[in-house]
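[1] curious how this folds, go ahead:
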Amino acid sequence: MKTEEVLAIFREAGAILEGHFILTSGLRSAVFLQKARVFMHADKTERLCKALAAKIRQAVATPDYVVGPAVGGLIPAYETSRHLGVPAIWVERENGVFRLRRFEIEPGARVVIVEDIVTTGLSIRETIECMKGLGVEVIAAACIIDRSAGKSDVGVPLIALAEYEVPAYPADQVPPELAKIPPVKPGSRNI
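    So this is what the prediction gives:
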């Protein structure tokens, strides 16, 4: 699946929003990818995650598990794991730190972290830290869309179904035309 096909699915779902957004990373952007509008459609989610699973298979060996960072990575991790034929587990924040709370995983297990959208890669890096603390080998990370177009270093190979570079700015460096629009924060962190 090519980037334009992925973006077409997001457009069909009304998931490419324009305005002034505070991203989960804290950066500001004129574009927000509201993946929840895509993930509410099982057929669209299945198409994206089946293609992501195929891309993962081409890049690395099949993992023992797929790990998703909660909340945004839950649905794509589950659906991608279904196409890879391996279990999906997830990490969730406990006192601001990702922990594997609901599952056990054996040391030495090989995992791929699956995320929805990558901007800075922070959630993936935090998930890697959690997995390494459990003695787990992270062989790669994957996402539906990489907003950084390959610029985010997550510490392991990043497999992106699509790269869609959208400018994002620190709050004190927002362009004047964007600063005129009141910001909204539609992301899931800190909820």
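[2] use CA for all of it now, contacts and neighbours both
    Fine.
[3] what does the longest helix along the chain contact?
    Longest among the helix segments of the chain by residue count, using DSSP state H, is helix 42-59. Residues outside helix 42-59 that contact it (Cα atoms under 8 Å, 6 or more residues apart in numbering) are 1, 6, 9, 38-39, 62, 76, 79-81, 83-84, 142-144, 159-161.
[4] out of those, which are inside helices?
    Counting by DSSP H, the contacts of helix 42-59 contribute 6, 9, 38-39, 76, 79-81, 83-84 to helices.
[5] which pair of the residues you listed spans the longest distance?
    Greatest spatial distance in the ones in helices among the contacts of helix 42-59: 9 and 84, 21.7 Å, computed using Cα to Cα.
[6] which of these two has more residues huddled nearby?
    Neighbour comparison, residue 9 and residue 84: the larger count goes to residue 84, with 22 against 17 (by other Cα atoms under 10 Å).
[7] what sits against that one?
    If you count contacts by Cα under 8 Å, 6+ apart, then residue 84 has 53-54, 57, 62 around it.
[8] Proceed likewise with the subsequent sequence, for comparison:
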Amino acid sequence: MDAPISELARDIDAACRLSGEFTLRSGLISSEYFDKYRFETKPGLLRRVAEAMVPLLPTDTEALGGLELGGVPIATMVSSLTGLPTLFVRKEAKPYGTRKLAEGDDVAGIQVTLIEDVITTGGAVRNAAVALRSLGARVHTVVCAIDRSDPGHNILDTIELTTVSVLTKSMLDAAHE
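    The predicted structure is shown next:
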């Protein structure tokens, strides 16, 4: 791991890893919790993550698709660094107004690179990619800040979606030691 990435891993781990008693989404109780919003709400850390994402973007990217909720601030920052337009991709189309799934310009025929904060199983990213493809977008890559998936548990390759990450769970764990 090069120095800037190891420093980023250390700083994100220090900001986001909490100790205490936490009920996880699964219902299990854990003595440790990773609060991703603690880096997304700190402008300095958010910018460093976005800067690390820029070189990971496929060269054919025409728009960034920030996934609700955590991917939106990161995609906005990456957009400000690259000049690429941003889409805000909802978990489901809103049932009123424009009834859009992706806020921003029309996605038909556009090469969209998805931006996500943390991937654990890939379910939300898979749903977004499938939905955007049904609207005519071309989607082949998701760039995430942190890939926390266990080997063999990221389902995105089953829909031909490549995952590229700035950091992994093992990198954060190594920074914590």
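[9] work out the TM-score between the chains.
    In this superposition the chains share a TM-score of 0.77, using TM-score structural alignment, normalised by the length of the second structure; 160 aligned residues with a Cα RMSD of 2.8 Å.
[10] can you pull out the helices in the second structure?
    Going by DSSP H, the second structure shows helices at 3-16, 37-40, 43-53, 71-82, 123-134, 169-176.
[11] mind checking how far the residue nearest to residue 34 of the first structure when sequence neighbours are not counted is from residue 129 of the first structure?
    Once flanking residues are discounted, residue 34 of the first structure sits nearest to residue 15: 4.7 Å by Cα to Cα, 6 or more residues apart in numbering. With the distance defined as Cα to Cα, to the nearest Å, residue 15 of the first structure ends up 31 Å from residue 129 of the first structure.
[12] who has more neighbours, the two?
    For residue 15 of the first structure and residue 129, the more surrounded residue by other Cα under 10 Å is residue 15, and the numbers stand at 20 against 16.
[13] so which bits of stretch 112-128 of the second structure are buried?
    Buried residues in stretch 112-128 of the second structure, counted by 16 or more other Cα atoms under 10 Å: 112-119, 121-122, 125-126, 128.
[14] surely residue 32 of the second structure is in contact with residue 16?
    No. Contact between residue 32 of the second structure and residue 16 fails when scored by Cα atoms under 8 Å: they sit 10.2 Å apart.
[15] contacts only, for the residue positioned nearest the centre of the second structure.
    Among the residues of the second structure, the one closest to the centroid is residue 116, at 1.2 Å (Cα atoms, centre = their mean). By Cα under 8 Å, 6+ apart, the contact list for residue 116 of the second structure reads 66-67, 70-72, 74-75, 125, 142-145.
[16] now it. Nearest residue, chain neighbours left out?
    Residue 116 of the second structure sits nearest to residue 71 (Cα to Cα, 6+ apart), 4.2 Å away.
[17] neighbours around the aligned residue in the first structure for the one you found, how many?
    Counting by TM-score structural alignment, residue 71 of the second structure lines up with residue 73 in the first structure. Using other Cα under 10 Å, residue 73 of the first structure has 22 neighbouring residues.
[18] over to residue 94 of the first structure?
    Residue 94 of the first structure has 10 nearby residues by other Cα under 10 Å.
[19] my guess is the residue nearest to residue 116 of the second structure meets residue 115, correct?
    Yes. Between residue 71 of the second structure and residue 115 there is a contact under Cα under 8 Å: 5.4 Å.
[20] what's the overlap in contacts for the two?
    Going by Cα under 8 Å, 6+ apart, residues that sit against residue 71 of the second structure and also against residue 115 are residue 65.
[21] and for residue 17 of the first structure, the neighbour number?
    Neighbours of residue 17 of the first structure using other Cα under 10 Å come to 14.
[22] measure it to residue 80 of the first structure for me?
    25 Å.
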